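Q: coordinates only, sequence not included:
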């Protein structure tokens, strides 16, 4: 998943830094142009340099005792991706790098290779290491990411302005409006009945509520839930207080608990509206979808 965004980062000095960078996940399908191979690459902000699985290293004309004395020479090596596809390459050694990790310190040869998304690769310094025992044969470090990418380890999904969303408690799927302008989710609900209810809505918090909901296809269901709080909603028509309940909401098979306010939406095109309290931390919205 790769998506361009404009963003504003708040720094300690409270200055606003604006830029245009791409969001990248914690792992991505990437390629090394010279190999013609694709790799499931680990995106690692903890690594200074990008690293490629390499074995059977052979220096043209023979190797010097000290690795740094081989800088400038041509190096032959074999690389292999996660599917077992191999390629023999040659590249000039541009420098050596010493890497410290849990196994200690080791020195690696570095070469220049074109790395990135297919047909969008760009040249970067890559250290060569036998990664046969590792899950990822290509590791993308800060030298490839810097200035161009933001890493989103949550790997948020992208959703369009309208999406099929299910509510497990209702057994129904709704053609739902995704609304980043709304704080809360809102569900069509009529014939609300509070068990031992009182006129003061605040006093009904914690009580059981039953209501009928209906999707765009005219399918309806009676739902029982606990009132968890009330919500004051302001809109063009004025303000109103609504009951809020917790329901299990999401794309089919990916539902999770979230608070939903209840309103008669019979005159509205969409019987269910998703707001920021469901989207936050899980989804980005692309209105062009």
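A: Sure thing, it's come through. Values in this document were obtained by computation on a predicted structure and should not be read as measured data.
Q: please count neighbours and contacts with C-alpha atoms only from this point.
A: Fine.
Q: for stretch 176-185, list every residue counted as buried.
A: For stretch 176-185, the neighbour count (16 or more other C-alpha atoms under 10 Å) marks 176, 177, 178, 179, 180, 184, 185 as buried.
Q: contacts for that stretch?
A: 160-165, 259-261, 270-278, 285 (C-alpha atoms under 8 Å, 6 or more residues apart in numbering).
Q: hmm, back to that, how about the buried residues of stretch 176-185 in TSV, adding secondary structure?
A: Shown next, in TSV, are the buried residues of stretch 176-185 (DSSP: H, G, I helix; E, B strand; the rest coil):
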residue	secondary structure
176	strand
177	strand
178	strand
179	coil
180	coil
184	coil
185	strand
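Q: of all those residues, which two lie farthest apart?
A: Using C-alpha to C-alpha, the buried residues of stretch 176-185 reach their maximum pairwise distance at 176 and 184, which is 13.4 Å.
Q: out of the buried residues of stretch 176-185, who's nearest residue 147?
A: Distance to residue 147, by C-alpha to C-alpha, is smallest for residue 180 among these, at 28.1 Å.
Q: circling back to that earlier point, out of the contacts of stretch 176-185, which are inside helices?
A: Assigned to helices by DSSP state H, the following of the contacts of stretch 176-185 qualify: 276, 277, 278.
Q: where do the helices sit along this protein?
A: Using DSSP H, helices in the chain cover 142-145, 276-279.
Q: reformat those helices into JSON lines and put distance to residue 190 and mean neighbour count next to each item.
A: Below are those laid out as JSON lines (distance: least, C-alpha to C-alpha, whole Å; neighbours: other C-alpha atoms under 10 Å):
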{"stretch": "helix 142-145", "distance to residue 190": "52", "mean neighbour count": "18"}
{"stretch": "helix 276-279", "distance to residue 190": "22", "mean neighbour count": "19"}
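Q: and the ones you listed: which comes nearest residue 22?
A: Nearest of the helices of the chain (C-alpha to C-alpha): helix 142-145, 9.7 Å.
Q: next, count neighbours for residue 93.
A: Here the number of neighbours of residue 93 (other C-alpha atoms under 10 Å) works out to 21.
Q: ok, residue 282 touching residue 156?
A: Yes. At 4.9 Å, residue 282 counts as touching residue 156 under the criterion of C-alpha atoms under 8 Å.
Q: this is the other structure I want to compare:
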């Protein structure tokens, strides 16, 4: 009798947890580990500068706290930093942003000092300003690594989705 009672309590608990979890996450979009995003910046042709967007195939990394982007030609100028981002197809845009932070980041290979800036990332039709670190990801398959700060309660990652 006690065993049946315990099983019944367990079933009720699982049922309540499932309902609570689904209600809590009903407004979150389910995404896969790999998504296509656009980054807003500027494109310079001669003396002309215009707004531009560049597409990236990005990898979602729930283990990474902050989003990381492949940045080249990083040049600090006082409180600002100028850098270029290049996608897999070789499309390139230059961006100048205010430096938000500089900190030491530890990864599997080494520790290094990185610059953090806010960039506008566009996923589908949703545009959000996100803190990103500038990093040489030229040898990485994915030039953008989307961290938990990008997920930020908006998405649930389903690793079985492609």
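A: In hand now; what should we look at? Note that the coordinates shown come from a computational prediction; the quantities given were computed from them, not determined experimentally.
Q: closest one to residue 129 of the first structure among the helices of the first structure?
A: Comparing the helices of the first structure by C-alpha to C-alpha, helix 142-145 comes nearest, at 16.8 Å.
Q: the closest one packs against which elements?
A: If you count contacts as 3 or more C-alpha pairs under 8 Å, 6 or more residues apart in numbering; DSSP states H and E, helix 142-145 of the first structure packs onto strand 50-53, strand 122-129.
Q: which strands and helices lie in contact with the last one?
A: With contacts defined as 3+ C-alpha pairs under 8 Å, 6+ apart, the packing partners of strand 122-129 of the first structure are strand 50-53, strand 104-116, helix 142-145.
Q: which of those sits most buried?
A: Mean neighbour count (mean count of other C-alpha atoms under 10 Å) peaks for strand 50-53 among these, with a mean of 23.
Q: what's the spacing between the aligned partner of residue 167 of the first structure in the second structure and residue 59 of the second structure?
A: Alignment note (TM-score structural alignment): residue 167 of the first structure maps to residue 39 of the second structure. From residue 39 of the second structure over to residue 59 of the second structure the distance is 14 Å, taken as C-alpha to C-alpha, to the nearest Å.
Q: could you find the counterpart of residue 24 of the second structure in the first structure?
A: Counting by TM-score structural alignment, residue 24 of the second structure corresponds to residue 152 in the first structure.
Q: what's the burial count for its match?
A: Residue 152 of the first structure: 13 neighbours (other C-alpha under 10 Å).
Q: related to what we said a few turns ago, test my guess that the match of residue 167 of the first structure contacts residue 121.
A: Yes. Using C-alpha under 8 Å, residue 39 of the second structure makes contact with residue 121 at a distance of 4.8 Å.
Q: nearest the geometric middle of the second structure, what residue?
A: Nearest to the geometric centre of the second structure sits residue 146, at 2.1 Å (C-alpha atoms, centre = their mean).
Q: dump the residue contacts of it.
A: Contacts of residue 146 of the second structure by C-alpha under 8 Å, 6+ apart are 58, 59, 60, 61, 64, 66, 67, 68.
Q: how far away is the counterpart of it in the first structure from residue 115 of the first structure?
A: Pairing criterion TM-score structural alignment: the partner of residue 146 of the second structure within the first structure is identified as residue 274. Counting by C-alpha to C-alpha, the gap from residue 274 of the first structure to residue 115 of the first structure is 39 Å.
Q: and if you look at residue 80 of the first structure?
A: Distance, residue 80 of the first structure to residue 115 of the first structure, by C-alpha to C-alpha: 15 Å.
Q: for the residue mapped onto residue 101 of the second structure from the first structure, give its distance to residue 169 of the first structure.
A: Taking TM-score structural alignment, the alignment pairs residue 101 of the second structure with residue 229 from the first structure. Look at residue 229 of the first structure and residue 169 of the first structure: by C-alpha to C-alpha, they are 18 Å apart.
Q: who has more neighbours, the two?
A: residue 229 (19 against 15).
Q: what lines up with residue 60 of the second structure in the first structure?
A: Using TM-score structural alignment, the equivalent of residue 60 of the second structure in the first structure is residue 178.
Q: same question for residue 130 of the second structure.
A: Correspondence of residue 130 of the second structure to the first structure, assessed by TM-score structural alignment: residue 258.
Q: pretty sure that match contacts residue 277?
A: Yes. With contact defined as C-alpha under 8 Å, residue 258 of the first structure counts as touching residue 277 (7.5 Å).
Q: the strands in the stretch 51-200 of the first structure, which residues?
A: Using DSSP state E, counting those that start in this stretch, the strands of the stretch 51-200 of the first structure run over 55-59, 74-80, 86-101, 104-116, 122-129, 138-140, 149-151, 157-159, 162-167, 172-178, 185-188, 190-194.
Q: need the ones you listed in a markdown table with distance to residue 17 of the first structure, can you?
A: A markdown table is the format used below for the strands of the stretch 51-200 of the first structure (distance: least, C-alpha to C-alpha, whole Å):
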| stretch | distance to residue 17 of the first structure |
| --- | --- |
| strand 55-59 | 43 |
| strand 74-80 | 40 |
| strand 86-101 | 32 |
| strand 104-116 | 26 |
| strand 122-129 | 26 |
| strand 138-140 | 25 |
| strand 149-151 | 14 |
| strand 157-159 | 25 |
| strand 162-167 | 32 |
| strand 172-178 | 29 |
| strand 185-188 | 32 |
| strand 190-194 | 47 |
